[in-house]
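Enquirer: sequence plus predicted model, see below.
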Amino acid sequence: MKEYRKNVAAIIINREHKIWLGERADKMAWGFPQGGIDKGELPEAALYREMMEELATNEFELIAQYPGTLKYDFPADMEFPTWTYAGQEQYYFLIKLRDTAKIDFNSHPEEIEFLTYKFLSLDEIRQIDFDFKDKVYKKALDYFEPFIIKGEN
């Protein structure tokens, strides 16, 4: 049986209901902040920890959580030095950045996850091919769509 790494992922919107997309430091892809859940840690606590580790902010409002988890498999040629999971099983959260939020990728210089970011509309995000994460990303976005477009003109 395949073993999946327990993980959280954040889809972030701003006050214009645009979606945050970050360029990974390894330059392999653009994506959403995500990270593993520590033993004994609840998914929501992992979300707050990961946001501090990757973006150095907890200035956000939790809008919604995907019911259950979503899984994806890693490509066969993808290797990790410290673990051998088949993929990731993720809890997805939709969060809204507060206007006071400041993002700092260098807050944990030993493990910088992103180089830069941009905010895109839901339609623009849907045009992107996220490779092996594409189906999971799109499924989470479909679920969160009513919350994302709420308030748009």
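Expert: The structure has been received and is ready for your questions.

Enquirer: from here on, just use CA atoms for contacts and neighbour counts.
Expert: Fine.

Enquirer: for the closest residue to Tyr66 other than its chain neighbours, give its distance to Gly22.
Expert: By the measure of C-alpha to C-alpha, 6 or more residues apart in numbering, the closest residue to Tyr66 outside its immediate chain neighbours is Tyr92, 5.3 Å from it. Applying C-alpha to C-alpha, to the nearest Å, the value for Tyr92 to Gly22 is 16 Å.

Enquirer: take the one below as the second:
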Amino acid sequence: MTRDLSLYRPNVGVVLFNRDGRVWLGHRVNTPGPWRWQFPQGGVDEGEDLETAARRELFEETGVRSVEYLDRTPDWIAYDFPPDLGGPRAKWGHKGQKQVWFAYRFTGEDAEVDLQAHGEQEFDAWRWARLDETPGLIVPFKRGVYEQVLSAFARFAA
């Protein structure tokens, strides 16, 4: 089945690997459990280059700028919003989101992480985790995306 990607909001996601091959996960603010952990991600501004958007979202959500580029997914990976999701996503008028994912190596120190670097705080806690545990930590409607990301970037993992 081919999706009409024009119905999906453009978005980027970031998998940040530390020197040990673990990945950065944020614990979402004001999100009901049990699936509150996720990678940084966010919308692409009109006319914005995808990698520029990825670096901007990474900084806004984590405070991190000390990274080196590793790779990106070649194509959009799309997911549908659940019908009962509501909230701000409903007003966008999109069926879901289409994402290009970027992998970066964190070259700084953990003290660089600042969850309040930007006005709107996305996460209230963070940790380093194994890449292979992430699909089980994400909300079910995004699991397929995380499985594809895991496959795309497994070579950078611990």
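Expert: Received, thanks. Quick caveat, the model's predicted, so the values are computed rather than measured.

Enquirer: could you tell me the TM-score of the two chains?
Expert: These two chains, once laid on top of each other, score a TM-score of 0.88 by TM-score structural alignment, normalised by the length of the first structure; 148 aligned residues with a C-alpha RMSD of 1.7 Å.

Enquirer: map the residue nearest to Tyr66 of the first structure onto the second structure.
Expert: By TM-score structural alignment, Tyr92 of the first structure lines up with Trp101 in the second structure.

Enquirer: quick one: buried residues of the biggest helix by length in the second structure?
Expert: Looking only at the second structure and at elements set by DSSP state H, the helix with the highest residue count is helix 50-62. With burial defined by 16 or more other C-alpha atoms under 10 Å, the residues of helix 50-62 of the second structure counted as buried are 50-51, 53-62.

Enquirer: next one: stretch 134-147 of the second structure
Expert: Within stretch 134-147 of the second structure, the residues that qualify as buried are 134-135, 137-138, 143, 145-146, counting by 16+ other C-alpha under 10 Å.

Enquirer: just stretch 26-33 of the second structure next, same as before
Expert: Residues 26-28 are the ones in stretch 26-33 of the second structure that count as buried (16+ other C-alpha under 10 Å).

Enquirer: about what we covered before: quick one, what contacts the match of Tyr92 of the first structure?
Expert: With C-alpha atoms under 8 Å, 6 or more residues apart in numbering as the criterion, the residues that contact Trp101 of the second structure are 12-15, 72-73, 149.

Enquirer: can you give me the strands for the first structure?
Expert: Counting by DSSP state E, the first structure forms strands over residues 4-13, 19-24, 30-31, 34-36, 60-65, 70-73, 87-97, 114-120, given from the N-terminal end onward.

Enquirer: what angle do the longest one and strand 60-65 make?
Expert: Between the axes of strand 87-97 of the first structure and strand 60-65, defined by axes from the mean of the first three to the mean of the last three C-alpha atoms, to 10 degrees, the angle is 130 degrees.

Enquirer: give me the angle between strand 87-97 of the first structure and strand 19-24.
Expert: For the pair strand 87-97 of the first structure and strand 19-24, the angle between their directions (the same axes, to 10 degrees) equals 130 degrees.

Enquirer: try the fifth one
Expert: Angle of strand 60-65 of the first structure versus strand 19-24, following the same axes, to 10 degrees, is 100 degrees.

Enquirer: the second structure: matching residues for strand 60-65 of the first structure?
Expert: Across the second structure, the stretch matching strand 60-65 of the first structure (TM-score structural alignment) is residues 67-72.

Enquirer: next: the shortest one.
Expert: Residues 37-38 of the second structure are matched to strand 30-31 of the first structure when aligned by TM-score structural alignment.

Enquirer: quick one: average offset of that stretch versus the first structure, please.
Expert: By mean C-alpha distance after the TM-score superposition for the first structure, the fitted stretch 37-38 of the second structure averages 0.7 Å away from its aligned residues in the first structure.

Enquirer: do you know how far the closest residue to Gly22 of the first structure other than its chain neighbours is from Pro43 of the first structure?
Expert: Among residues not flanking Gly22 of the first structure along the chain, Tyr117 sits closest, at 4.1 Å (C-alpha to C-alpha, 6+ apart). The spacing between Tyr117 of the first structure and Pro43 of the first structure, counted by C-alpha to C-alpha, is 24 Å.
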